Each structure stands twice: as C-alpha cells, then as structure tokens.
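# please work out how this folds:
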Amino acid sequence: MGTRTGREVAAWLARHAPVAVLTGAGCSTASGIPDYRDREGRWKRPEPMRLQVFLSGPETRRRYWARSAAGWPRIAAARPNAAHRALAELERAGLVSTVVTQNVDGLHRRAGSRRLVELHGRLDRVRCLACGALESRARLQRRLLALNPAFAAAPAARVLPDGDAALAEELAAGFRVPGCRRCGGLLKPDVVFFGEAVPGAAAAAAQAAVEEAAGLLVVGSSLMVYSGFRLVRAAAARGLPVAILNLGRTRGDALAGARWEADCVATLTAAAARLGAAVPA
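This is a model prediction of the structure:
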C-alpha cells in the first residue's frame, strides 16, 4: 500500500508542481507528539487551551504553566521524522514551493524547510502580553524550575499535543509563574490558542503561498480548524488541484481531486525517492 500510494503521490506532485503543502498534527505523530483528533475528526483529548480561559485568572495560568513545565522536555527532545525531511527535500528539488504548517513544534524548520509559514506560531518561545518581548521557551523552563525546584522530581506525565501534559491538580497547586524579564507582564506561549485569531501577517503569508502555487497538498490534517480549511477553500476557488494525504476523513474531502488514506511518513518517503529527492536517514 505504501509503495503504491507513494507512486501515486509522486505522480500527482510531478504533474502539478510546484505545490504548496499544508501540514497538521498527523505529520508529527511519528516524532512522538500526539495528535488532537480521531479518524472521524472528533477530539481524542480535552479541548486545547483557549485564550479567554488563559486570561481568566492567575489560577488558570498557574495550572497551564505547571502542565507546560511537565510537557516541554518531551517537545524539546522531539526530532523531525522522515515526513518532515521528505518535504524539505521536495522543496529543494523545486516540487514544493512553500510549507504552511498548523503545527507549533518547529519540526519543519529543524528538518530544513526554508519557505515555511508557521500559521499557529512557535512553541519554542514565549511573548509578553504587555510589552511584546520574546523569550525562548528553554530559558523560561529554567526559570520555572528554579522557582519550583520540587517540580523537577515530579513523575513523568502524559504529553498532550499543545506541548503541555496531563497533570494531577495537586501537583499544580502552589506552582509559581514568573513574569516578563523586561516588564514583569504576563507571559503567553507564542502560539495561537484554540479559538484565537491567526495573526494577520501569518494569514497573509499562507494565502500568498496558495496563490503562488500550482496546487495544494494537505498532509496529516483533518482540516477541522478553519485557518487550515480556508486555504483549501481558497485553492479550490482558484481552480487549483487539491490533494489530501491523511489517516481519516477531513473537512475538505469534497474539495479534493485526489485523496489517500495512508501513513504520511511512508508515503512521502516513497514519493520523494521516486522523484529523485531521497530522504536522508
């Protein structure tokens, strides 16, 4: 199946290149980062953090940052898998024009994708909501553990897709959260929380990527989040060929001229090899 699907994806890419690629959580599961939804597009885990909830009070933020402190080491240790590397090689070969990702894990960047739009931001940094100052998430982790030394010895927790972790309430009780190093303001991960608007610059860059491409390939996304689905709608409205590679149904299936329900790692690796863009081990 993987070989046949890889052959079909390779043929589609060769026919329609250069294409924009829109990726979702399914692209990173082989790197050990869980996805959000099942094959029917339903939530597999509690709904991710909403901005309104994050801003609702210090106790909510205390719980969030405690869970984030528990989950960050796993996210920081994640490495790009062969799907990320295949897309970077296909870009170098001129077959992929831009990767637009809904993921916040930074794995496309680390795999070598150069024309990259991180639609929902970056989990590897935090932003002050008062002055806008940025700080690396790794540096904040050191500050979190310095303020909460007992937390470093807490039992390993189940990591969730947004980089936080399932954590017992008693472990979050009394967790101390530092403020901005510059002004003491509230810190927020530099990502788009669920229900939050995508920043205008990122939305415009993603739209431009679709408009400049000759086709759109969706990889590992159910397209249940509108910021991704709108790009598929925009491509279809322009008459561009749309293809979807995903395990499970997606919101954009009716707009796709080609659809493969297959593992994206095996499929993209096989497709890249057939197109002379072998994926480095």
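
# C-alpha only now, for contacts and for neighbours.
Will do.

# show me where the stretch 51-200 of the chain has its helices.
Here the stretch 51-200 of the chain has its helices, by DSSP state H, counting those that start in this stretch, at 51-54, 58-77, 82-92, 107-111, 137-147, 169-172, 200-212.

# mind listing what's buried along the last one?
If you call a residue buried by 16 or more other CA atoms under 10 Å, then helix 200-212 has these buried ones: Ala202, Ala203, Ala205, Ala206, Gln207, Ala209, Val210, Glu211.

# the third one and Ala236, how far apart?
Using CA to CA, to the nearest Å, one gets 18 Å for the distance from Ala205 to Ala236.

# repeat that for Val19.
For Val19, the distance to Ala236 - CA to CA - is 13 Å.

# try Val218
Taken as CA to CA, the span from Val218 to Ala236 is 13 Å.

# and the two? which has more neighbours close in?
Set Val218 next to Ala236 and count neighbours by other CA atoms under 10 Å: Val218 wins out with 28 against 18.

# can you list contacts of the helix or strand encompassing the more buried one?
Following DSSP states H and E, the helix or strand that holds Val218 is strand 216-219. Here strand 216-219 makes contact (CA atoms under 8 Å, 6 or more residues apart in numbering) with 19-24, 26-27, 210, 232, 235, 240-246, 264.

# what distance separates stretch 100-111 from the centre of its chain?
6 Å (CA atoms, centre = their mean, to the nearest Å).

# could you also give me the structure for this next sequence, so I can compare it with the first?
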Amino acid sequence: MSREVEITALEAVAHWFSEAKRAVILTGPELTFEAGIPDAGELHFNPDINSFREDDSVKEKYWEKIAEIYPKISAAEPTAAHKAIYELSILGELDCVITQAVDALLIKAGCENVLQIYSSIHWAQCLNCGKDYRMMETLTEMSRYGRKIPSCAVCRTGILKPPLSFPGQPLPHWEVREAWIKIQNCDFLICAGASLENEPVASFPVQARGGGAKTVVISAAKGSADDYVDAVLYGGPAVVLPALVEEVKRVSSV
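Predicted coordinates:
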C-alpha cells in the first residue's frame, strides 16, 4: 500500500471517528505483545477445564506458569496504543472499549467502560464457592507456605484459578452479552490488534457493518476480516493509534 493511500485512509478513519456518536474500539493480543508480556488469555496457554479440575499435575504446571509470568504482567505499563485509546475517549464519543486482553492495561491507562470479555488475570477465583482473591496475594501465600496449588481460605475445599475461560468453559456471559449490545448499536468500530479468527469476536465487524457502522481494522499483519471492513490501516497499534489521535485532532480543528 502506498504512502499516499495510507494517509488518505488515515484521514478517512479520523473523520469517521470524529463524526461517530457511538464509537467502539475492540482490542486484542497485539497490544499485549507490544507491551512485552505474554497473553495469558490465549486458549493454548490454558489447560482444559476438566483436566484442571481432576489432575493435580495439570494444576501444578499451570500455577507454576502463572507464578513465572504474573509479576511481568503486573509490572507492565500501558503502551502508546493504550494511551492513544484513552486520548480517543476524550476526543470523541467513545461508547466503550471491548478487549480480548486480560492484562487490564487499558484500565491502567485511564480508560473507562472497558469490557474484558476474556476476564482478568489479576484475580483468582474459587471453583467451589466463587470467592475472589487478588492474584498477587495468592502467589505470595503460595510462596510463603510452599504450596504448589492454592486453595480457598473460605470454603477450605475449593481450588483457585483465574476467572479466565479455559477450553471447555464458556466466556463470561455478562461481558459477552454487553459486548454484543454495544456492537449492534455502534456507528463506528475500530478493531485494533484484535484476533478475529474465533467467535464471538469474528462476527463483531460483520455485525457492526451490517448495522450501518463504519468498520476499521488496525493490525501489523493481514487478516481474514480485511476484505469486508471499510478500511484497513496496516501497522502495529502502538504506531497507528497515536497517528490516528493526531489526525483526529487535525481534522477536528479544520
């Protein structure tokens, strides 16, 4: 794609955003990777839920991985992409941000109305009674007492896991339902660094465009959705989104 076409596409997207009354931004694993941390929400990272429930060796291996990566996730800072989304929320009518990421970096950047449809890695939840625990506190307790598998201090019998959807588990019902409502009612959708290969997210741009919304993909690589959205801006979200912020400011001042 030529530089001239790229600039024209960026300007068009900036105009669409400036004119939108119910804009939605969908983000995904590219933003997580740009922050230099692993995506703990990816299905290949997590074991089958039945194996996790029944096999202590599976639980031990999983919690060993969490203990290794969580300090990196907890210490991670928002990238230029996260900060740009926060700026867009100030510049325009951004209804919400839907994210596949489980790292909460959008919230750390100051974004409000964030729907974490894969939930959050920052909590552990009892599979028996539903009691929630902060992840760092859980890992600290495990280290202090030499435990390989954390258990619930309330019901005493429950095993803890992050509230992420493991293979064999549905996605969080409320968050997915709210995301569908936002997608159906939006008039502009940006898919920034999102994984659009699996449902329900794969249908989001189709549903939005079918309802009359302008749809845009921002990604470092070509994807299956590129052929049926209104515009594609190729490049890493940490590069493209700040450029979009500047273009929105420019077109808004004209």
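
# over which residues of the second structure does the strand holding Val218 of the first structure lie when aligned?
Aligning strand 216-219 of the first structure against the second structure (TM-score structural alignment) gives residues 189-192.

# what ranges do the strands span in the first structure?
Under the criterion DSSP state E, strands of the first structure are mapped to 19-23, 96-101, 116-118, 121-128, 134-136, 187-191, 216-219, 242-245, 258-260.

# any chance of a markdown table for those strands, columns distance to Arg85 of the first structure?
Output for the strands of the first structure, formatted as a markdown table (distance: least, CA to CA, whole Å):
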| stretch | distance to Arg85 of the first structure |
| --- | --- |
| strand 19-23 | 13 |
| strand 96-101 | 12 |
| strand 116-118 | 13 |
| strand 121-128 | 19 |
| strand 134-136 | 24 |
| strand 187-191 | 23 |
| strand 216-219 | 13 |
| strand 242-245 | 16 |
| strand 258-260 | 20 |
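
# what count of nearby residues applies to the counterpart of Thr269 of the first structure in the second structure?
Under the alignment (TM-score structural alignment), Thr269 of the first structure maps onto Pro242 of the second structure. Here the number of neighbours of Pro242 of the second structure (other CA under 10 Å) works out to 19.

# over to Val114 of the second structure?
18.

# Leu105 is in contact with that one, correct?
No. Val114 of the second structure sits out of contact with Leu105 when judged by CA atoms under 8 Å, with a separation of 10.4 Å.

# need the winner for burial among the helices of the stretch 51-200 of the first structure.
Ranked by mean neighbour count, those are led by helix 82-92 with a mean of 25 (mean count of other CA atoms under 10 Å).

# what's that one aligned against in the second structure?
Going by TM-score structural alignment: helix 82-92 of the first structure matches residues 80-90.

# common neighbours of Val218 and Ala236 of the first structure, please.
Counting by CA under 8 Å, 6+ apart, the common neighbours of Val218 of the first structure and Ala236 are Val242.

# coming back round to it: hang on, isn't the match of Thr269 of the first structure packed against Ala81?
Yes. The criterion here is CA under 8 Å, and Pro242 of the second structure meets it with Ala81 at 6.6 Å.

# overlap of the contact sets of these two?
Common contacts of Pro242 of the second structure and Ala81 (CA under 8 Å, 6+ apart): none found.

# now Glu6 of the second structure: how far from Leu94 of the second structure?
To Leu94 of the second structure, Glu6 of the second structure is 24 Å away according to CA to CA.

# if you count what's nearby, which of the two comes out ahead?
Just comparing Glu6 of the second structure and Leu94: by other CA under 10 Å the higher neighbour count belongs to Leu94, 24 against 15.
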